[in-house]
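In: After the sequence you'll find the predicted model.
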Amino acid sequence: MSALAGTVALGANHAAAAHAAPPTESKLRVEIVGLDGKPLGPGPAYPATAEGALAAAAAKGNEPSPEQATPEFQKAVSELADRPAGKPMLAQELPEYFLNLCKNDPRAESATGHVFHRLFWCQRFGLKARAYRGTTLSGEVTLKWIAAAVGNYKIRTNTFWLQPTFAGDNWGDYGNALTTQLTVGPVCAATGDPGCSTNYGPLTLPLEDWQRHVRIGQWTSWNIDSDETKSSAPDKVSNHKWHITTGVHTPEPGNEWSADSPDNGMRCDSALYFRDDPRACTSSDVIPWLPVLSGFLTEYAAHIRQALDAPDTTFPPEPHPKLIPGKYFYGDSTKPGLHRIPESESGANRAEARKACVKIPTHGPDQECDEYPFASTMEGAASIPWDFSVKYIDGWQNRWGGNDLQDFYRSSRILYKLQDTFYVNIIG
């Protein structure tokens, strides 16, 4: 007898001992739950808009986190952002740094997974299918996995990866690893999303094959694609929804059971002002933010922190309480953020900031006048609703901070104006 057959027989014997077999005429009912014991099913609904994505991000906890400011994190982002166009990613090319985060970070262990960056959603989860006859538990099977959705800055697609990490606990009605079949895979939201499609349907395999995939560490991939011709929005923006669908089949005729995970957001665009990256798809349920390290750019960070935390102490003074946007408050996506504008529209902000800078009486020879909010945002110095701050800081830090901002616009795919909102938080 094979090892697998022995395992199946042991599972069946265990089931017989633990649960008296119910009469065969009892009607079968199956409940599919997540590893947390909660029934799988749709979560709260959020509008397929930029504002809806921010609300979903705050609710799911996809918010600014200190590790995003580390060189290791930024290197992993670059590995994904700089992939050549038209070159399919192989499983072994998934960034090890992100996979280790997924395997060890408790935020990934949920029905919604976790968006670590717009380019990387990950989940460490699974399902249990529990069979009942009447009120008696008559069988159970478990499938665990690690899954990742990797964005793309070259074409309008997300690549979804899934690797089973455990398949078993099969007994009772699910005691046969050959005839028990399990289904897992990504699908687009069923309604209101005509531009979204996947290149393959969900994967359905006998439990025995899932167990083989576990043994060899098999990854399976799908493309979640976006058709730009279906969008009439600026930059051909499409806000899609997708989720993981799961299912279980038993030999008893007519018994197909399924359940879906909560929706995840995917934003795709054809923004040609990203000259090297004219098309893209990213995870949208995440709060974009620019991390500024106070231990590195000390004067630059101190100015932004002062503007965000103590605006009334900044220059120029105003006869009213100053309102300076851009600070993120955890759990609240409604706080005012910043919105990028084209460089060609930043002149008014720079001119207004210069008028304030010349009124500062003294500064050192190596200092430059820094402004916040940034001139490249709608909320800059010329903005009517918002106030601003200027301060002389080390010139090298001022230029480095400006370069960091431009890198952030690309690495986080920040679109122009109200299509995107981002925040600035100081680390340290």
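Out: Sure, I can see it.
In: CA only for contacts and neighbour counts going forward, please
Out: OK.
In: buried ones in the helix or strand encompassing residue 12?
Out: Using DSSP states H and E, residue 12 sits within helix 3-18. Of all the residues in helix 3-18, those buried under the rule 16 or more other CA atoms under 10 Å are 7-9, 11-12, 15.
In: The residues you listed into JSON lines, with extra columns for distance to residue 133?
Out: Below are these laid out as JSON lines (distance: CA to CA, whole Å):
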{"residue": "7", "distance to residue 133": "24"}
{"residue": "8", "distance to residue 133": "21"}
{"residue": "9", "distance to residue 133": "21"}
{"residue": "11", "distance to residue 133": "18"}
{"residue": "12", "distance to residue 133": "16"}
{"residue": "15", "distance to residue 133": "14"}
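In: Okay, buried residues for stretch 179-196 please.
Out: Buried, per 16+ other CA under 10 Å, within stretch 179-196: 179-189, 193, 195-196.
In: Let's see which of these end up in strands.
Out: Among the buried residues of stretch 179-196, the ones falling in strands (DSSP state E) are 181-188, 196.
In: Return the member of the buried residues of stretch 179-196 nearest to residue 166.
Out: Among these, residue 182 lies closest to residue 166 (CA to CA), at 12.6 Å.
In: List the contacts of stretch 101-115.
Out: Contacts of stretch 101-115 from elsewhere in the structure, counted by CA atoms under 8 Å, 6 or more residues apart in numbering, are 34, 36, 40, 60-62, 121-125, 146, 261-264, 283, 285-286.
In: Tell me the buried residues in that stretch?
Out: Buried residues in stretch 101-115 (16+ other CA under 10 Å): 101-102, 107-115.
In: distance between the ends of it?
Out: 11 Å (CA to CA, to the nearest Å).
In: okay, which residue is most central for the chain?
Out: Centroid check for the chain by CA atoms, centre = their mean gives residue 115 as the closest residue, at 2.6 Å.
In: Could you look up the SS state of that one?
Out: Look at residue 115: counting by DSSP: H, G, I helix; E, B strand; the rest coil, its state is strand.
In: Next one: it from residue 58, what distance?
Out: Distance from residue 115 to residue 58, by CA to CA: 11 Å.
In: Check residue 103 too.
Out: 22 Å.
In: now swap in residue 12 and tell me
Out: 45 Å.
In: Second structure for comparison follows:
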Amino acid sequence: MAAVVVALLTAAAPLSAPAHAAPQADRQVVGDAGLTIKTTVGISGEDLERLRAQGRQSGTPARPAEPQVADRAAQHDQRQRVPALSLIEGQRAANRQIAAHPQPARPASEALPGPMVAAPIGEQPAAARVTECFDAGGADAGIGRVHNRFTYCARIKLTAEYWRIDNKGIPVEKEGTTTGTIEIFTQGDDKERRVRVFSRIQEDSVDYDWGPFDNIFVAPNVPLSLIGHCSEEFETCHATRGAATMAWVTWDNNSRWFYWDVYNHEVVTEGRDKLSFNRWYVSAFTDSRQYRTIRPGNTAPRLTRRDSATYFQRFGTRYPKACVFAETIPHLTYDLVSDYTDVSLHIWHAQNNPNDTYPMLAPDGVPWPRDKKIPGKFFPGDNTAPGLHRITGELHPALVEANSDHKNGACYGKPPYGHMYQLTGLPVPPDTTIEECDEYPFASTLEGAGHPDPENPDFNFSVEAVNGHDNSVAGGKLIAYYLDDRILAWDAGLEQPYQVNDKFYVNIRG
């Protein structure tokens, strides 16, 4: 009887076990306290005794063997394909995960360069970025850590139970348990519609509980395979390379990452920028002469958004396609203590005390009709709060012009809208020798001065005189942020545009 391997991971439904299988209490348990993978492996008594005999004959413990990476064509495809998600379906799925598992903000120290340009995807991930992601917290709980729009990491506890099976394949006696930790580090690409999924077993994380003899001569030699997959049909996406297969003892003494590229095709897309959502996952299985996989173990699929926007560039280099992680909230962080403090203070006041900002809702002495509601404040875990949508001069010239005209009217009383702010705009215009007029929401957003909220159509923005140097530095950070977090420009032609267009927030850090 060939050995039988049954894998249950976080995303898989519980296996309908035979009457003599592992008891209900031993079934998989998954919660926010940690990511857990539990596998159940069957092995025939004949095969088990053969392994024990080989151990007695060798008289030495198992030694690490060279890893094997199989050709994709040689792999048995056990994937369960799912239909592609529409944009609204994908965004709703991302919102649910964000609400259930609020991701921590980026680390306070942003010493490393941003993910664009400075983070090429290589055969092995950059050690500093791996450390940054795992050390930031959250990698071993919830959905793992979506560190930013281009970086994801997770540590997943793996428990493999090995059962002797009878000639009908029914588990009859537990032989032992092997435990370890799977590490996953994934990078989104800034020039292709792909992610590179790196995975390995954390070094020195494997333990065996099979009994004194089997712990040395049997359990370490049991093989384990890992492979990366996409969830959707082949015409939508595909993953490259075959499985990495090693014995447990080899995985445990290995620091090398193995990777798979998950590509999305420009087939099922929406909108100007050819948008689509894809899911990817890592599968654990065993297929060999002794072992046969009945059900592979699949990690919970993670959601990515792919695009082919043509307007991203930096220093002459273009970034025509990209893949970002959807299950996090895009947000720009400004520091109060910085070389752009004036701008940070202005935004903080606009977000937290909007009624104390200019333009006023009514002239002095006139009752205010309502409160000002200025959007864009970052709330961890809330992707439904009113956010900001990017616009560009090339794609939205009239919108950008309107923002500028209303800002100049509220700051300087200039036409064509100066008359609207004569009694409510800045009482003293900025001193143009050292100051500039700063507006929030930004001039490069749909929510800027010229485009109020349809439900509250007047004056839901703020202007303030700020130091010109501060304004220049803060503006540079905003331009870099649009590239580094791949914030797409507003596309009014999308179905339900306010739900599916990229939106972002501003976090003022004290």
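Out: Thanks, I have it. Since the model is a prediction, treat every value here as computed from it, not as a measurement.
In: what TM-score do we get after superposing?
Out: Here the superposed chains carry a TM-score of 0.81, computed using TM-score structural alignment, normalised by the length of the first structure; 388 aligned residues with a CA RMSD of 3.2 Å.
In: quick revisit: so which of the buried residues of stretch 101-115 of the first structure sit within helices?
Out: The helices, defined by DSSP state H, take in 101-102 from these.
In: would you list the buried residues of stretch 101-115 of the first structure in TSV and tack on distance to residue 89 of the first structure?
Out: What follows is these, written out as TSV (distance: CA to CA, whole Å):
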residue	distance to residue 89 of the first structure
101	19
102	18
107	25
108	22
109	24
110	25
111	25
112	24
113	21
114	21
115	19
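In: what's the closest of the buried residues of stretch 101-115 of the first structure to residue 342 of the first structure?
Out: Of these, the one sitting nearest to residue 342 of the first structure (CA to CA) turns out to be residue 115, at 27.4 Å.
In: Show me what the closest one aligns to in the second structure.
Out: The alignment partner of residue 115 of the first structure in the second structure, by TM-score structural alignment, is residue 146.
In: Next: residue 155 of the first structure.
Out: Aligning on TM-score structural alignment places residue 155 of the first structure opposite residue 192 in the second structure.
In: Would you check that its match makes contact with residue 321?
Out: Yes. With contact defined as CA atoms under 8 Å, residue 192 of the second structure counts as touching residue 321 (4.9 Å).
In: Show me which of these two is the more surrounded one.
Out: residue 321 (21 against 17; other CA atoms under 10 Å).
In: Give me the neighbour count for the closest residue to the more buried one other than its chain neighbours.
Out: Nearest non-adjacent residue to residue 321 of the second structure, counting by CA to CA, 6 or more residues apart in numbering: residue 308, 4.2 Å away. Residues lying near residue 308 of the second structure (other CA under 10 Å) number 22.
In: Give the full set of residues in contact with residue 308 of the second structure.
Out: So residue 308 of the second structure contacts 193, 273-275, 320-322 (CA under 8 Å, 6+ apart).
In: do residue 359 of the first structure as well
Out: No contacts exist for residue 359 of the first structure under CA under 8 Å, 6+ apart.
In: what about 10 Å?
Out: 315-316 (CA atoms under 10 Å, 6 or more residues apart in numbering).
In: Quickly find the element holding it.
Out: Short version: residue 359 of the first structure belongs to no helix or strand, going by DSSP H and E.
In: The helix holding residue 12 of the first structure aligns to what range in the second structure?
Out: Going by TM-score structural alignment, helix 3-18 of the first structure sits over no part of the second structure.
In: Show me how far the helix or strand following that helix is from its chain's centre.
Out: Next helix or strand after helix 3-18 of the first structure toward the C-terminus (DSSP H and E): strand 28-34. Strand 28-34 of the first structure has its C-alpha centroid displaced from the chain centroid by 28 Å (CA atoms, centre = their mean, to the nearest Å).
In: now do stretch 262-272 of the first structure
Out: The answer for stretch 262-272 of the first structure is 11 Å, by CA atoms, centre = their mean.
In: residues in the second structure aligned with it?
Out: Counting by TM-score structural alignment, stretch 262-272 of the first structure corresponds to 300-310 in the second structure.
In: List the buried residues in that stretch.
Out: For stretch 300-310 of the second structure, by 16+ other CA under 10 Å, it's 300-309.
In: try stretch 401-409 of the second structure
Out: 402-409.
In: Burial check on residue 254 of the first structure, number of neighbours?
Out: Residue 254 of the first structure - counted by other CA under 10 Å - has 8 other residues nearby.
In: coming back round to it: of the buried residues of helix 3-18 of the first structure, which is the nearest to residue 399 of the first structure?
Out: Nearest to residue 399 of the first structure among those is residue 7, at 64.3 Å by CA to CA.
In: okay, now the residue mapped onto residue 131 of the second structure from the first structure: neighbour count?
Out: Correspondence of residue 131 of the second structure to the first structure, assessed by TM-score structural alignment: residue 100. Residue 100 of the first structure: 10 surrounding residues under other CA under 10 Å.
In: now residue 100 of the first structure: how far from residue 116 of the first structure?
Out: Distance from residue 100 of the first structure to residue 116 of the first structure, by CA to CA: 12 Å.
In: cool, and residue 427 of the first structure?
Out: Distance, residue 427 of the first structure to residue 116 of the first structure, by CA to CA: 17 Å.
In: what do you get for residue 279 of the first structure?
Out: Going from residue 279 of the first structure to residue 116 of the first structure by CA to CA gives 21 Å.
In: for residue 280 of the first structure, same thing?
Out: Applying CA to CA to residue 280 of the first structure and residue 116 of the first structure gives a distance of 17 Å.
In: All the helices of the stretch 301-450 of the second structure, residue numbers only.
Out: Using DSSP state H, counting those that start in this stretch, the helices of the stretch 301-450 of the second structure run over 341-352, 397-412.
In: Quick one: closest of the ones you listed to residue 389 of the second structure.
Out: Short answer: helix 397-412, nearest of those by CA to CA, at 11.9 Å.
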